[in-house]
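*Asks:* Okay, here's the prediction I keep looking at, along with the sequence it came from:
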Amino acid sequence: MKNFIFSICIALVLSSCYQVERNCKDFQVGTFEFTYEINGETKTGKSVRTDTLSVDYYENKIDTFTIRWVNDCEFIGRKLHPKDYSDSKPIQMKILSTTEDSYLLEYSLLEDPSTKKRGTVKKIK
């Protein structure tokens, strides 16, 4: 029993020392490629982001968002020209982890955790 408790304590100590890599500043500006799913079909889109704007290209559509960085790893996006009220709701985006050329993103409508989703975004420029 003592060995079991000791093993659990060692595992907790070692796992608490592990930090996920987050070099978010490397992904604040650039050209990105992302995949998304609609009706069970996986599609690819592209996003070009500056400090304050993001232009997204997907399904032969173009959407422009104003963006405001909350911290190095999180920003709020708002459509520049929404078509209706639901289209005007801001989107919260958080970079959870990074690799050399991609990041894991968690996003949802601001203040609506029931819409939370995750995806991987790859930096292409």
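*Replies:* Sure thing, it's come through. Small disclaimer: the values here were computed from a predicted structure and weren't measured. Numbering: from 1, shown residues only.
*Asks:* Could you use CA atoms for every contact and neighbour count after this?
*Replies:* Fine.
*Asks:* ok, longest strand in the protein?
*Replies:* strand 61-71 (DSSP state E).
*Asks:* End to end on stretch 75-92, go ahead and measure it.
*Replies:* 6 Å (C-alpha to C-alpha, to the nearest Å).
*Asks:* What residues of the longest strand of the chain count as buried?
*Replies:* 64-67 (16 or more other C-alpha atoms under 10 Å).
*Asks:* Please name the nearest non-neighbouring residue to Val20.
*Replies:* Once flanking residues are discounted, Val20 sits nearest to Ser97: 6.0 Å by C-alpha to C-alpha, 6 or more residues apart in numbering.
*Asks:* Now name the helix or strand holding that neighbour.
*Replies:* Counting by DSSP states H and E, the element that carries Ser97 is strand 91-98.
*Asks:* picking up where we left off before, which member of the buried residues of strand 61-71 is positioned nearest Val20?
*Replies:* Lowest distance from Val20 to these (C-alpha to C-alpha) belongs to Ile67, with 24.7 Å.
*Asks:* let's bring in a second model and compare:
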Amino acid sequence: MRYFLFALVLFTFSNCYQVERDCTHFKTGTFYSEVTIDNKVYTSNFTRTNDLQVEVYDGKTDSTQVRWINDCEMIFKTINPKNMAAHKDVHLKILTTTDSSYTFEYSYVGEKLKQKGTAYKK
């Protein structure tokens, strides 16, 4: 009986926890992002409208078309790709949100390797 009560309490509390995802708050605006790859932090600033994102990274400006799949997922397509890697579309999924930031994962479309990062609304 004691195991049943323990399992019931554990099950009850595990179902109450729900990750917050209010992605509509982050569809447009000005942001700052951080991505850590191999223990190195990469930062960028970007402004996003419903269908365009302009990003400044390492002193370079890059523009991409944004296509929303749903409220929390989008596809980026580079407007003027300068190399072969830029020809690949990027899939980004918002995993969690707070009132001023979101955690995301992204990868090239069709590839399994995913990176994670955090974006902060300015």
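*Replies:* Cool, the structure landed. Quantities reported herein were computed from a predicted structural model and do not represent experimental measurements.
*Asks:* picking that back up, contacts for the longest strand of structure 1, please.
*Replies:* Applying C-alpha atoms under 8 Å, 6 or more residues apart in numbering, the contact partners of strand 61-71 of structure 1 are 51-57, 75-81.
*Asks:* Name only those of those that count as buried.
*Replies:* 53-57, 75-80.
*Asks:* residue nearest the centroid of structure 2?
*Replies:* Phe104 (2.6 Å; C-alpha atoms, centre = their mean).
*Asks:* pretty sure that one is touching Gly117, no?
*Replies:* Yes: with contacts counted by C-alpha atoms under 8 Å, Phe104 of structure 2 reaches Gly117, the gap being 5.5 Å.
*Asks:* Now do stretch 112-122 of structure 2: distance to the chain's middle.
*Replies:* 4 Å (C-alpha atoms, centre = their mean, to the nearest Å).
*Asks:* now stretch 33-40 of structure 1
*Replies:* With C-alpha atoms, centre = their mean, you get 14 Å for stretch 33-40 of structure 1.
*Asks:* what do you get for stretch 112-119 of structure 1?
*Replies:* So, by C-alpha atoms, centre = their mean, the centroid of stretch 112-119 of structure 1 is 10 Å from its chain's centroid.
*Asks:* Let me see the ranges of the helices in structure 2.
*Replies:* 2-16 (DSSP state H).
*Asks:* chain center to stretch 38-47 of structure 1: distance?
*Replies:* 15 Å.
*Asks:* Give the buried residues for it.
*Replies:* For stretch 38-47 of structure 1, using 16+ other C-alpha under 10 Å, the buried residues are 45-47.
*Asks:* Can I get the residues you listed in CSV including distance to Ser114 of structure 1?
*Replies:* CSV is the format used below for these (distance: C-alpha to C-alpha, whole Å):
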residue, distance to Ser114 of structure 1
Gly45, 23
Lys46, 25
Ser47, 24
